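Engineer: build me a model from this:
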Amino acid sequence: MNRLSLAALACLVGHSIALSLPFRPRTPGRYGTRDASDPFNFMNVNNQSGFDIYIATVSVEGHDFEESRKHNIFGRDVQLDTGSSDLWLDTTGVQLTTFQDTGINQLVPYGDGSIAQGPIEIGNVTVGPYTVTQALISAPGTNATENGDKGLMGVGLPGISQVSVALNATNFQGKTVMENIFAANPSLPPYFTVDLSRSETMGSSSGGTFTIGETRSDLGAISNAPKLPVVNPTRWVTLLDGITVAGQSFAPPITAFEFPGQLPTQLVTLLDTGGPLAVIPKMYLDAIYGNVPGAQFSTSLSAYTVPCDTAIDLSFVFGGISYPIHPIDAVVGVVDPTQGGIVCFSGFVTAGNLGLDSSADVLLGVSFLRNVYALFDFGNVVSGTDAPFIQLLATTDTSTAAAEFQSLSAQRNASLMSLGSQPSPTSVASGGSGAGAKSGASRNVGVSIALVTFAGVALGIGIILI
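Structural biologist: Predicted coordinates for the structure are as follows:
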């Protein structure tokens, strides 16, 4: 997790995602309009850091969202993360009167030094239409929140649950939220889907779509997409065939892993809704940005600085199918607080020859995931006999994206400049899914690879290591 001021850029990669049932756009706003089509109150919020986070509402002790707002009881907006599996909440000023204290404390550290820490407590938790008896970390006073959220809910595979490990030798049940939802609803197919929204205006808007046990009606073609194997039983990782840049194909470098069924030409790739950017091999980064006029690679940043009007033609290949990236996601703009104006970076960064360390070769965050509709199936991890898998459906049309890039870029820059003219708080806490940064970073990120200042803009790059 990475803390920032308004003048800074948090880029720790790896954490959060948001929920929503059958899709219906909502009126933008901090709380939006809650209705039956969106029981999760799913929102895309980027009003402080300039990076999107995707949040939903978690209620405890039977208090729903509207009641919580009215009486300041505990209905909390939490960042949702495919890169982690635990639920923690900032319980400052709240007494969980009906919860049982297990007597066990748990600490979740992030790469920027922020932490979520406190007792593991068990009680009723409501997420959308589902109420389950749930173990969570009560973390009053945590500095790991950001953009107004009050915690994090991981929707990753159970194998990385720190709460589960902490309760393993006790009589308490430490299953994840998703495990408990599927156990309480055995007829519900054990998958969720996500389609992240894109907004170039700072503020809050509909987050897109998250469904549990069903697909979005207008994107039902995802059911026919190739089933990409989940090769690591503890994480949403699958196999990347390569990338295509301006029509030219680039095979991966040598992988650091050797999973069953993995070809030597495939990279192990983690899909993480919590990270705003993506971590890829240096040879890929050079192929994407190295020939862009005016682009410069910064060793200290592990990223390229690029002209803001750079339109990148890029696709990622999974299961033999190309998934185009919108050029607006390949270039990141931030306000330069010392010189004025906008500074732009690559939407993909690197951490060396390969993308990551112990978890995967590559981490693809929001800059990739906003271009696909993704289905994550738990398979026999929670029920049945089939192995977990991922399906992807391209949602970016190359021609349309190219035609609208300049107008979207101008809109984003104008919004960033407006944001930069507002008073800046001394700090904005960010969190991540397994150990990292929020706000565009990841609560999954355990170690910060770099935290440097360039043109007055801090760029923190994190890698998931747990």
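
Engineer: contacts and neighbour counts: CA atoms only from here.
Structural biologist: OK.

Engineer: need the longest strand for this structure.
Structural biologist: In the chain, assigned by DSSP state E, the strand with the most residues is strand 115-127.

Engineer: okay, buried residues for that one please.
Structural biologist: I115, A116, Q117, G118, P119, I120, E121, I122, G123, V125, T126, V127 (16 or more other C-alpha atoms under 10 Å).

Engineer: format the residues you listed as TSV; extra columns: distance to L369.
Structural biologist: Below are those laid out as TSV (distance: C-alpha to C-alpha, whole Å):
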residue	distance to L369
I115	27
A116	26
Q117	30
G118	32
P119	34
I120	32
E121	33
I122	33
G123	33
V125	28
T126	26
V127	23
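
Engineer: helices or strands next to the longest strand of the chain in the packing?
Structural biologist: In this structure, strand 115-127 packs against strand 53-60, strand 100-109, strand 130-138, with contacts taken as 3 or more C-alpha pairs under 8 Å, 6 or more residues apart in numbering; DSSP states H and E.

Engineer: Proceed likewise with the subsequent sequence, for comparison:
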Amino acid sequence: MIASASLTTLLFLLLSQHASGAPTASTTVVGLSMPIRRLNRSQNLTLVAQQAKDQRDMLAVKYGGQSLQQRGTGYNLYVKSFVPQVYYGTIAIGTPPMSYDVILDTGSSDLWLTSSTCGTGCGTSPTYDPAKSSTFHNLSTPFEIQYGSGAVAGYIAEETVQMAGFSVAKQGFGVVNALSSAFNTNPVSGIMGLAWSPLSSTQQTPFWQTLASGGSWDSALFGIQLTRYGNVSGAAQNEPGGVIDMGYTNSSLYTGSIEYHSLIGTPQYWEINMNTLTVQGKSINIAGASTAIIDTGTTNIAGPASAVANIYAQIPGSQAGTGQLEGYYTYPCSTTVNVQFNFGGNTWSMSPADFTHSQVSTTECLGAFFASSIGQGGPSWIIGDAFLKNVYSVFKYSPPSVGFAALSETAIAQNGVKAAVPSPTIGAVTAATNTGAASRAAVGAVSSGPLGILFCFWLASTSITFLLW
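Structural biologist: Sure thing, here's the model as predicted:
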């Protein structure tokens, strides 16, 4: 009787609010999921050496030339790509929406996709066709981005872009009609930059920043968990690679509290101070004000040549690489290497499995740390996936900061799991944002009117999570 009366009262209040024209309750359903994939890494020494050189050259260009609330949550599952060794996820773009796989890169700020006019140079990856979308708008502004050994060029346009249950109308992005072979890797069709707008070569506000600044998220941040396969034999070409949580932190993936570190200066990169680095129990000299950029688009870890040499000096039998492997080091695979980072709080350990980038012979392995001269004014260190696979990372809009938390048993159990990987799909949009103002979009047909409000109340009371596969 009491429960019935309470429900009747609730329904009356909801109906009254709707009839009066007052704002309706939130239409967002918490816990949206969109799956992604990873590609396996070749152990061919020639290819490994070429990829190592590409990574070193790319960082030199990427960093050497730079000076230095509405309810909504969602997450997007990742795929680990070992060629060219990056994590990528699925977005949808256009009207009607079409899905594309893009590199998820916290070290850059541009969104771009290969165009249907790109020709044979763009390989066999799916391409974006502006003629098939009613929301395409050509800004007729040319752009070019240099990525070390590779480059992309095209023009800037606006489109409706979706990711992890969120939609941004009139999102500026690059339509690429010229592409170097360095990015010719199926199925990736482009890059989703997750750094800050001052870095954008297209001078467009990044997708994530529009959502965070427009109040579309419960919390103005996104979290990332990456899985490990480097020490797994027989991994399939495609495997689950982790998750990106948008608008909230996923408490099932970490334990304890999140340790936040403020960004350095005006937000551009996700750049923080690095206090200490320990290898095999010995402190590495990182004298001076060492800074570190947290970069999901970099596979390994780059640092000053003197510090990197000191790291390998702690590993008997290590040798400096030559030729394409210049700046890298090999070491005996039989050696277990223990590394610990400190950014001004807790000490974070890196798994010995992640110190091994690849095995280059029956006895020798290539280390994950390499020397990179990224130019005056650049950061001291680029911290890539080799470290990030060991923590739950959080990228916060306000105050601008990066956070780390210890992985939960649930997250750790996902490492090396040979699971089925779903094909990319387009999920229902739960929050839509214009580039100038925030707005909400319906979830199917349940988010408009009093019945939709009551349904959302029931969802909240029963803690149901939707999974979009």
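
Engineer: follow-up on the earlier one: what range in structure 2 does the longest strand of structure 1 sit on?
Structural biologist: Per TM-score structural alignment, the counterpart of strand 115-127 of structure 1 in structure 2 is residues 151-163.

Engineer: deepest-packed of the helices and strands packed on strand 115-127 of structure 1, please.
Structural biologist: strand 53-60 (a mean of 28; mean count of other C-alpha atoms under 10 Å).

Engineer: what residues in structure 2 pair up with that one?
Structural biologist: Against structure 2, strand 53-60 of structure 1 falls on residues 86-93 (TM-score structural alignment).

Engineer: and the matching stretch, how far from structure 1 on average?
Structural biologist: Here stretch 86-93 of structure 2, set against structure 1 after superposition, deviates by a mean of 1.3 Å using mean C-alpha distance after the TM-score superposition for structure 1.

Engineer: how much space between the residue most central in space within structure 2 and W217 of structure 2?
Structural biologist: With distances taken as C-alpha atoms, centre = their mean, L104 lies nearest the centre of structure 2, 3.7 Å away. Going from L104 of structure 2 to W217 of structure 2 by C-alpha to C-alpha, to the nearest Å gives 19 Å.

Engineer: now do Y392 of structure 2
Structural biologist: Between Y392 of structure 2 and W217 of structure 2 the distance is 19 Å, computed by C-alpha to C-alpha.

Engineer: picking that back up, nearest to M417 of structure 1, out of the helices and strands packed on strand 115-127 of structure 1?
Structural biologist: strand 53-60 (19.6 Å; C-alpha to C-alpha).

Engineer: beyond that closest one, next helix or strand please.
Structural biologist: On the C-terminal side of strand 53-60 of structure 1, the closest following helix or strand by DSSP states H and E is helix 65-71.

Engineer: what about the helices in the stretch 351-466 of structure 1?
Structural biologist: Taking DSSP state H, counting those that start in this stretch to define them, one finds helices in the stretch 351-466 of structure 1 at 366-369, 398-420.

Engineer: I'd guessed the residue nearest to the centre of structure 2 sits against L194; true?
Structural biologist: Yes: under the criterion of C-alpha atoms under 8 Å, L104 of structure 2 is in contact with L194, at a separation of 6.9 Å.

Engineer: now do the same contact list for S367 of structure 1.
Structural biologist: With contact set as C-alpha atoms under 8 Å, 6 or more residues apart in numbering, S367 of structure 1 has these partners: P276, L277, A278, I325, D329, A330, G347, F348.

Engineer: ok, the second one touching V362?
Structural biologist: In this case it means L277 of structure 1. No: counting by C-alpha under 8 Å, L277 of structure 1 stays clear of V362, with 11.5 Å between them.

Engineer: quick one: the helices in the stretch 1-150 of structure 2?
Structural biologist: 2-19, 45-64.

Engineer: same check, this time on the stretch 301-450 of structure 2
Structural biologist: Taking DSSP H, counting those that start in this stretch, the helices of the stretch 301-450 of structure 2 run over residues 305-313, 352-355, 385-388, 409-412, 450-462.

Engineer: so where is the third one in structure 1?
Structural biologist: Residues 366-369 of structure 1 are matched to helix 385-388 of structure 2 when aligned by TM-score structural alignment.

Engineer: now P399 of structure 2. Nearest residue, chain neighbours left out?
Structural biologist: In this structure, P399 of structure 2 finds its nearest non-sequential neighbour in S262, 7.4 Å apart by C-alpha to C-alpha, 6 or more residues apart in numbering.

Engineer: make sure that neighbour is actually in contact with P400.
Structural biologist: Yes: contact status for S262 of structure 2 versus P400: in contact at 6.1 Å, counting by C-alpha under 8 Å.

Engineer: neighbour count for those two, which is higher?
Structural biologist: Taking neighbours as other C-alpha atoms under 10 Å, S262 of structure 2 and P400 compare with P400 leading, 20 against 17.

Engineer: which residue in structure 1 lines up with the more buried one?
Structural biologist: Per TM-score structural alignment, the equivalent position to P400 of structure 2 in structure 1 is P388.
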